[in-house]
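Undergrad: Prediction below, plus the sequence it came from.
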Amino acid sequence: MANYSTLLLLCVSVVALSFSSISYASDPKALQDFCVADKASQVNVNGFTCKNPKDITADDFVFHGLDKAGNTTNPQGSNVTQVFVAQFPGLNTFGISMARIDYAPWGLNPPHIHPRATEILTVIEGTLEVGFVTSAPDLKLFRKVLYKGDVFIFPIGLIHFQRNIGYGNAVALAALSSQAPGVVPIAASVFGSNPPISDDVLAKAFQVDKKIVDQIQAKF
């Protein structure tokens, strides 16, 4: 009986340790009050080195501009104003970031991935169709129409999108669980990589003629 209790305790400990490791898999836990990114540093680390505390002011903890609409006069009809650590050095080591997304009428934030962050989206104005697709083999689409004040979650690493389905402009705010969530636009990554992926590969992957692949690649 004692051996069984010891084994059970060991199993519980291993599971708890596994979940603890997973919980910090995105960004490392901060070990000090703050570490404002020193963008001028030439030291390469997984993140950014810290600015000298003597040089830090209250301005390092402020980002301006989310009150301004982004330019949506582009083929997608959307604009993302990023507030990641690259734009806001004060976020360094905190494991959070955000963005403002503006949508023209019927504008689309195309399918993309954040490889290092879960995203929570809040609709500020307008009506959005949103969705994400689960990983293989299910590839299940979770889709929802959101209205002003609604909130939706996009799990880390999954393909997701938003589309304005109204006749007026729409605005959303996104919060992300990483200071540098990364953005992988699906279409642009597949058809606009540098150098380009072979059209033989893409033709076979998408089961279409190479001429179609060439036409799509030319757009990127």
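TA: All right, it came through fine. Numbering: from 1, shown residues only.

Undergrad: CA only for contacts and neighbour counts going forward, please
TA: Will do.

Undergrad: who touches Leu66 in this structure?
TA: Thr81, Arg100 (CA atoms under 8 Å, 6 or more residues apart in numbering).

Undergrad: top helix in the chain by residue count?
TA: Ranked by residue count, the top helix of the chain under DSSP state H comes out as helix 2-23.

Undergrad: okay, pairing it with this:
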Amino acid sequence: MQIIKAKYLVRAVALLALAFSLTSAYDPSPLQDFCVAVKNPASAVFVNGKFWNDPKLATANDFFFSGLNVPRNTSNPLGSNVTAVNVDNLAGLNTLGISLAHIDFAPYGLNPPHTHPRGTEFIIVLEGTLYVGFVMSNGDGNRLFTKTLYPGDVLVFPIGLIHFQFNVGNTNAVAFAGLSSQNPGVITIAKAIFGSDPKINPDVLAKAFQVDKNLVGYLQKQFWSDNN
């Protein structure tokens, strides 16, 4: 009888752990109309990674962001510029579980392979022609999904998967992206691996990429541009 009870207990704990892992993988649902973030913690409550203000003190400006119609500077080595609108610059997004980004591309500009560890993304093209894609995880064979998108086209990048956008036209391109987190985060693969601080041991990278260590040293000495 004790063995049977122990089995049920182990199963219950496993199910609870699974449920917690599933629910904690996404932004929690708000329990109030809104939860405006504030930078000054005095007389504030800490929620979802931000201090939040008394809702009675909120104003329309807490939910307002302007200027995404202004083209951004794309004169960097990547030829792209990402303007993120998240809880860090739009306080009213706190606890709402969404954010967005405006992406400008120079001709043949690239938003390089990256991931958002805390959010699924969809992208809609407003101007130009983008070649976009994402790669499935190791267990699913690293299958590559790609599409060429034209104005009005939409593609979804599942949460956490490596994806990219490349302007294949000889004119500027503009896209908007929506993400399922107030702060989805971004990890640019090449910059994170070869531009980390401090540097990853070259022996580790040489073995991981199956290349000569001198090539790793060369890549680690490069300036890894940031388009955010």
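TA: Sure thing, it's come through. Only a predicted model underlies this, so the values are computations on that prediction, with no experimental measurement involved.

Undergrad: related to what we said a few turns ago, the longest helix of structure 1: how far from the chain's middle?
TA: 32 Å (CA atoms, centre = their mean, to the nearest Å).

Undergrad: Superposed on structure 2, what's the mean shift for the helix or strand that it is followed by?
TA: As assigned by DSSP states H and E, the chain's next helix or strand after helix 2-23 of structure 1 is strand 78-83. Aligned to structure 2 and superposed, strand 78-83 of structure 1 gives a mean residue distance of 0.3 Å (mean CA distance after the TM-score superposition for structure 1).

Undergrad: What lies in contact with strand 78-83 of structure 1?
TA: In contact with strand 78-83 of structure 1 (CA under 8 Å, 6+ apart) are residues 63, 66, 70-72, 97-104, 107-109.

Undergrad: and what of stretch 68-75 of structure 1?
TA: So stretch 68-75 of structure 1 is in contact with Ser78, Asn79, Val80, Thr81, Ile101, Asp102, Tyr103, Ala104, Gly107, going by CA under 8 Å, 6+ apart.

Undergrad: What helix or strand is the closest residue to Thr120 of structure 2 other than its chain neighbours located in?
TA: Distance criterion CA to CA, 6 or more residues apart in numbering; nearest residue to Thr120 of structure 2, sequence neighbours excluded, is Ile159 at 3.9 Å. For Ile159 of structure 2, there is no host helix or strand (DSSP H and E).

Undergrad: Count the neighbours of the equivalent of Ile162 of structure 2 over in structure 1 for me.
TA: Counting by TM-score structural alignment, Ile162 of structure 2 lines up with Ile159 in structure 1. As a burial measure, Ile159 of structure 1 scores 23 neighbours (other CA atoms under 10 Å).

Undergrad: what does Lys147 of structure 2 give?
TA: 14.

Undergrad: mind listing what the equivalent of it over in structure 1 touches?
TA: Aligning on TM-score structural alignment places Lys147 of structure 2 opposite Lys144 in structure 1. Lys144 of structure 1 is in contact with Glu129, Val130, Gly131, counting by CA under 8 Å, 6+ apart.

Undergrad: Among the residues you listed, which one has the most neighbours?
TA: Tallying neighbours with other CA under 10 Å puts Val130 at the head of the contacts of Lys144 of structure 1, with 22 neighbours.

Undergrad: To which residue of structure 2 is that residue aligned?
TA: By TM-score structural alignment, Val130 of structure 1 lines up with Val132.

Undergrad: so where does its match fall, helix or strand?
TA: With DSSP H and E as the test, Val132 of structure 2 turns up in strand 130-135.

Undergrad: mean deviation of that strand from structure 1?
TA: Mean deviation for strand 130-135 of structure 2: 0.2 Å (mean CA distance after the TM-score superposition for structure 1).

Undergrad: And the contacts of that strand?
TA: 142-150, 157, 161-169, 173.

Undergrad: Are any of these buried, and if so which?
TA: 149-150, 157, 161-169, 173 (16 or more other CA atoms under 10 Å).

Undergrad: export those to JSON lines and tack on distance to Pro55 of structure 2 and secondary structure?
TA: Listed next are these as JSON lines, based on distance: CA to CA, whole Å; DSSP: H, G, I helix; E, B strand; the rest coil:
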{"residue": "Leu149", "distance to Pro55 of structure 2": "41", "secondary structure": "strand"}
{"residue": "Tyr150", "distance to Pro55 of structure 2": "41", "secondary structure": "coil"}
{"residue": "Phe157", "distance to Pro55 of structure 2": "34", "secondary structure": "strand"}
{"residue": "Leu161", "distance to Pro55 of structure 2": "36", "secondary structure": "coil"}
{"residue": "Ile162", "distance to Pro55 of structure 2": "38", "secondary structure": "strand"}
{"residue": "His163", "distance to Pro55 of structure 2": "37", "secondary structure": "strand"}
{"residue": "Phe164", "distance to Pro55 of structure 2": "38", "secondary structure": "strand"}
{"residue": "Gln165", "distance to Pro55 of structure 2": "39", "secondary structure": "strand"}
{"residue": "Phe166", "distance to Pro55 of structure 2": "42", "secondary structure": "strand"}
{"residue": "Asn167", "distance to Pro55 of structure 2": "43", "secondary structure": "strand"}
{"residue": "Val168", "distance to Pro55 of structure 2": "46", "secondary structure": "coil"}
{"residue": "Gly169", "distance to Pro55 of structure 2": "47", "secondary structure": "coil"}
{"residue": "Ala173", "distance to Pro55 of structure 2": "39", "secondary structure": "strand"}
